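Enquirer: sequence-free structure coming up:
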């Protein structure tokens, strides 16, 4: 079992970033409106950019591109480019580090399903 390091110091430094706690560290990696959603859609298998756009129709192209770049920089997802000249095939998938978030994503999904069932209304477009 992993040792809990949460309260062993005032700050945690990883590369160039300093965090006040381990929760802050994780939220920097997958927090915000779209990062966890992207990881959820990549949990089963790698996908192309347009597949992700179809599965997340309310995200803007700019936001999706920026979030994918950040997730790639943090080594949570990989970007695989196939082919030399257009049309090239680009796919995104979870790295081993990215797969380590699966338990957290499952908990978020379960909680979201529960809240939606109790308080939400499903809308079909």
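Expert: Everything's here; your move. What you see is a predicted model; the values in this text were computed from it and never measured.
Enquirer: From here on, just use CA atoms for contacts and neighbour counts.
Expert: Fine.
Enquirer: what's the helix or strand for residue 53?
Expert: Using DSSP states H and E, residue 53 sits within helix 49-55.
Enquirer: Enumerate the positions of that helix that are buried.
Expert: 49, 52 (16 or more other CA atoms under 10 Å).
Enquirer: Other residues contacting it?
Expert: Helix 49-55 has contacts (CA atoms under 8 Å, 6 or more residues apart in numbering) with 38, 41, 59, 61, 64, 90-92.
Enquirer: Comparison target below:
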């Protein structure tokens, strides 16, 4: 029987050809968090960003081994190739060693479901743009 978990992932993930995000900015104080990061995985509820340490803008974040202080922050990002701005909430972060960090952004409360599903259809899969 297990307990009901309301935070279960229901949308299938899609590995995407890296989509350039020119900036990730806080909606609370409009401070830029990161620049030149990439979306590496997506679903109709969230985006997974790969951020290198060098692309983190606040020096306090660059020196840190975890970015958990960002969890719960409302952010927006600019998807360069699509000339599109997407906003959401940072739900988790993960250190990847020298590669940098994964930062997951849930955007399900910020956009209607049909729009999110259309975005998923438009995001290229690896090799699709080669």
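Expert: Happy to help now that I have it. A quick note: this is a predicted structure, and the numbers were derived from the prediction, not measured.
Enquirer: Assuming the best superposition, what's their TM-score?
Expert: Between these two chains, after superposing, the TM-score reads 0.24 (TM-score structural alignment, normalised by the length of structure 1); 69 aligned residues with a CA RMSD of 5.8 Å.
Enquirer: Which pair of the contacts of helix 49-55 of structure 1 spans the longest distance?
Expert: 59 and 90 (18.9 Å; CA to CA).
Enquirer: Tell me which helix or strand comes right after the helix holding residue 53 of structure 1.
Expert: Next element after helix 49-55 of structure 1 (DSSP H and E): helix 61-73.
Enquirer: what comes up buried for that next one?
Expert: 64, 67-68, 70-72.
Enquirer: Most widely separated two among the residues you listed?
Expert: 64 and 72 (12.1 Å).
Enquirer: I'd like to know how far residue 91 of structure 2 sits from residue 121 of structure 2.
Expert: Residue 91 of structure 2 sits 23 Å away from residue 121 of structure 2, going by CA to CA, to the nearest Å.
Enquirer: which of these two has more neighbours?
Expert: Neighbours were counted for residue 91 of structure 2 and for residue 121 using other CA atoms under 10 Å; residue 91 has more, 17 against 13.
Enquirer: what about that one, which SS state?
Expert: Assigned by DSSP: H, G, I helix; E, B strand; the rest coil, the conformation of residue 91 of structure 2 is strand.
Enquirer: That one is in contact with residue 106, isn't it?
Expert: Yes. In this structure residue 91 of structure 2 lies within contact range of residue 106 using CA atoms under 8 Å: 6.4 Å.
Enquirer: now the helices for structure 2?
Expert: In structure 2, the helices defined using DSSP state H lie at 59-62, 113-122.
Enquirer: for structure 1, same thing?
Expert: Going by DSSP H, structure 1 shows helices at 22-30, 35-42, 49-55, 61-73, 96-99, 102-119.
Enquirer: Can you give the contact residues for the second one?
Expert: Spelled out, it's helix 35-42 of structure 1. So helix 35-42 of structure 1 is contacted by 30, 52, 55, 67-68, 71, 92-94, 98, 105 (CA under 8 Å, 6+ apart).
Enquirer: ok, now with 6 Å
Expert: By CA atoms under 6 Å, 6 or more residues apart in numbering, the residues outside helix 35-42 of structure 1 that reach it are 30, 93.
Enquirer: Next, the angle helix 102-119 makes with that helix.
Expert: Here the directions of helix 35-42 of structure 1 and helix 102-119 differ by 100 degrees (axes from the mean of the first three to the mean of the last three CA atoms, to 10 degrees).
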